[in-house]
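A.B. asks: Below: sequence and its predicted model.
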Amino acid sequence: MAEDKPRLLIVEDDEGLQAQLKWAYEDFDVTIAGDRASALAALRAEEPAVVTLDLGLPPDPDGTTEGFAILDAILSLKPDTKVIVASGHGARESALHAIQRGAYDFYQKPIDIEALGLIVRRAFNLHQLESENARLASKSDEGETVLGGLITAAPEMVKVARTIERVANTSISVMLLGASGTGKELLARGVHDSSDRKGGAFVAINCAAIPENLLEAELFGHEKGAFTGAVKTTEGKIELADGGTLFLDEVGDIPLPLQVKLLRFLQERTIERIGGRKSISVDTRIVCATHQNLEEMIADGRFREDLFYRLAEIVVKIPTLAERPGDATLLAKAFLKRFAAEMNPQVKGLASDALAAIDAWPWPGNVRELENRLKRAVIMADGKLIHAEDLDLEAGDEEDALPLNIKAAREEADRKVIRHALARSEGNISNTARLLGISRPTLYDLLKQYDLQS
């Protein structure tokens, strides 16, 4: 039945071409519109996923002004719509202008039905995957994704999550290795929340943020009168984590003398507070993290090898945001939704130039940088959409990252979509092919063509 078919809106004033296109796309639920008013009415009523738009429409059939006005209106009303613009008027300039305004793709007239059909089907596939992403983000807000708040479509990060889920219910120590801002504390909480210790406390301490002369007291606690200013007995972080999990962030910054005392605790599972004489038994799971190269520090004598092996019974390497294809956009949408609800409800989404800039930026500060940019943009935004300039990402950033040509751009997009689908399906070929709307043999051919692993 028509209502079960994907919805396609064709905006075209040539009646002969209208009939031809409607006949050619019988696999879709097609609606025809010949002007701006009927196009926007159909958009509101049908909410099509994909629109083909002729730029030369009345009252400017020989130009492009009316077509671009409709493009702007469609993306303003329904930003996730994939608009494929077709025109014979100044094709190159029109194509660039359309893409800059947020069109999904451009096709030059005269129309080749078969070629345009491929673009339309690719647009539907992408829209379907983006809808899956939106559902994932929605579920993460409800605490239904793996490891609580983890949002990802990248196979690299899914692998990390699966590893953590497997080791969570053991007692072994976990070491998280990754650059600053990659979400090490979030993953450490994931270890705790996925374990049988989740009823206990999760206690975190940043070893690099505490002066060396105070770090020992923070970790092991102290008795009253142990030193100047010790006016009462205080439990340390290790003791507070009894029955739960202790997260040692930036463990590479622990000084050597304190490394000896930490190693003794890991061997004996007892501590003595500073100034105390009594041994206190503590049952806590250790998770640690660092951005430093501990093997180099061991070679230089700055980190004890025996402590490393006690802490690193399982090592999990966390990819940077740049190594997680597609995740920057996913995370940006999730951050925007959260910050807008908290601080600026008028903000509804990300403009196309912002999405392009987010995808092109290398994110040297990783997820933390992305989160901070989104928070600032939401607070300062004047309109409903966040633009690249609101994120302090200029046009030059995205232009530098553009592929060589349109063929390369489409191949890059195909790779990204396939990897997202593989992540969604956890590598299952049949489910991945279904998500992409292609056959298993076609998917195998694409995996081989693009050198992608399932």
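C.D. replies: Received the coordinates, thanks. Residues are numbered from 1 along each chain as shown.
A.B. asks: only C-alpha atoms for contact and neighbour calcs from this point on.
C.D. replies: Will do.
A.B. asks: for the chain, longest helix please?
C.D. replies: helix 113-141 (DSSP state H).
A.B. asks: chain center to that helix: distance?
C.D. replies: When C-alpha coordinates are averaged (CA atoms, centre = their mean, to the nearest Å), helix 113-141 and its chain have centres 16 Å apart.
A.B. asks: now stretch 330-341
C.D. replies: Centroid displacement of stretch 330-341 relative to its chain, using CA atoms, centre = their mean, is 11 Å.
A.B. asks: So which residue is smack in the middle of this structure?
C.D. replies: The residue lying closest to the centre of the chain (CA atoms, centre = their mean) is D327, at 2.5 Å.
A.B. asks: and here's the other structure:
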Amino acid sequence: MENARILIADDDKKTRDFVAAFLSYKGYHVFQASDGQDALEKIELNDVHLVITDLMMPRINGLEFIKKLKAMRPEIVTIAYSAFANSEMTANLLKAGAFFYLEKPFNLEELETHVKRGLEHQALQNQSFRTKPCIKNRSLLNNIIGESEKMLSLFEFIEKVADSDSTVLLQGESGTGKELVARAIHDLSNRRTKNFVPVNCAAIPDDLLESELFGHVKGSFTGAIATRIGRFELADKGTLFLDEIGDMKPSLQVKLLRVLQNKELEPVGSTHTKKVDVRIITATNQNLEKLVVTKEFREDLYYRISVIPIVLPPLKDRKGDIPLLINSFLEKFNKDKQHKVKGLDKSSLEILCTYEWPGNVRELENLIERLVILKGSGIITVSDLPEKYRGIKTSMVQEPLSLPDNGFCLNSAVEEFENQLILQALHKTGGNKKEAAMLLNLKRTTLIEKLKKKKLFFAGSPLANS
């Protein structure tokens, strides 16, 4: 393989220099690292095809290094060597993803043979990775779990837009991880050393949101007993994340637009403006384009905040990531709760991988936390799952309708059918009445009237927009 790049990781400089000199003589481009941690840092910065590593190294040993490398860059081929390994260690190395293991002292010609084979293997293996996006700073995206094509494309796009100061609009269903993406953009940007300030526009009353964003001076309104800076000033030179931007009232949208245009703000009750340098990231689970058409959201503000739109995929569109998410949440909650739940059996995992997840990753996380608390230890089985998850397989198969010989009440049947559709719409939207009404092609007020008249109650997560 022409121009192959090889990294040698060994804390013994003599061995490292000796192997490097031989491979350089053979025409390879060689990098050196003094231990596993140093090697990972160099791989972050360089395009490496093959790694040769010693096992006994400080900070990160060879086995842990290979595990971390395979998680970060699975296409890189690794050859390990040591004078102290045994059959168990060799088996663990191969299981971790090592291509070959050599015992020290080894013959350099033998090493070159395995290097050539490793590079041939890498070239063939690379064909399956060629279409996958290249993500250079994966370590800064560790809080976002996913290996599906949709998520890898998302990671690549995040890296591309991070260093820009352009506004970003994150769109996606509730529970898809919009704040995690906003934080990742901040952490990858040149503003990473300054504040990341999140604000949930829907969680703060309208009459307080202006003061929360722009600050106020003492005596500007009842209760303003002291001058207070707002979130914009807290985020100066950093990033301000405005979640649920679609719920912002029109009068406040005008003031936000002015800040975006002029990069200056006026605290409540003040006659003086202040300059601010803030990168704005917004998020919503609503269709802002529809809100623009209905005049509920300003068109000029929409174009200002959506210079770079990013749509986050719902969990139902990346079900291959569900086992990864489950393992991550099990590890997290076992540690937090000091429990020892080992995992899920095959049947329960199949059920969760088939479920549609209207609440997305947040719903899955809440379910795993509940299961860890209730199970305590051992393996989670189907009987441990809440009823709504256990019933998924049978509920997907509908029985054919048949008219009884003695007839039945059509009005009652129609009403029951309507009730089921309303509850399903609420279930799909996590209890959000506005979104449920859109699914049913109803006005929100009409849906609320039907819920009151029918005395229907959604017993899922707390209802939004109540």
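C.D. replies: Okay, I see it. A quick note: this is a predicted structure, and the numbers were derived from the prediction, not measured.
A.B. asks: on that earlier part again, and the residue nearest to the centre of the first structure? What does it align with in the second structure?
C.D. replies: Residue mapping for D327 of the first structure onto the second structure gives D321, with TM-score structural alignment as the criterion.
A.B. asks: ok, the residue nearest to its match when sequence neighbours are not counted - how many residues close by?
C.D. replies: Here the nearest residue to D321 of the second structure in space, its sequence neighbours aside, is G146; by CA to CA, 6 or more residues apart in numbering that works out to 5.3 Å. If you count neighbours by other CA atoms under 10 Å, G146 of the second structure ends up with 21.
A.B. asks: follow-up on the earlier one: counting by contacts, list what the longest helix of the first structure packs against.
C.D. replies: Under the contact criterion of 3 or more CA pairs under 8 Å, 6 or more residues apart in numbering; DSSP states H and E, the helices and strands touching helix 113-141 of the first structure comprise strand 50-54, strand 82-87, helix 327-343, helix 406-424, helix 429-436.
A.B. asks: out of these, deepest packed?
C.D. replies: Highest mean neighbour count among those (mean count of other CA atoms under 10 Å): strand 50-54, with a mean of 26.
A.B. asks: can you name the residues of the second structure that the helix or strand just after that one overlays?
C.D. replies: Going down the chain from strand 50-54 of the first structure, the next helix or strand is helix 65-77, by DSSP states H and E. Residues of the second structure matching helix 65-77 of the first structure by TM-score structural alignment do not exist; the stretch lands nowhere.
A.B. asks: got the buried residues for helix 65-77 of the first structure?
C.D. replies: Applying a neighbour-count criterion of 16 or more other CA atoms under 10 Å, one finds 65-68, 70-75 buried in helix 65-77 of the first structure.
A.B. asks: Find the pair from the residues you listed with maximum spatial separation.
C.D. replies: T65 and L75 (15.7 Å; CA to CA).
A.B. asks: give me every residue that touches L240 of the second structure.
C.D. replies: Contacts were defined as CA atoms under 8 Å, 6 or more residues apart in numbering; by that measure L240 of the second structure touches 196-199, 231-232, 278-281.
A.B. asks: P364 of the first structure now?
C.D. replies: The contact partners of P364 of the first structure, by CA under 8 Å, 6+ apart, come to A322.
A.B. asks: how close does it get to G252 of the first structure?
C.D. replies: Distance of P364 of the first structure to G252 of the first structure, given as CA to CA, to the nearest Å: 21 Å.
A.B. asks: go on, I210 of the first structure?
C.D. replies: 13 Å.
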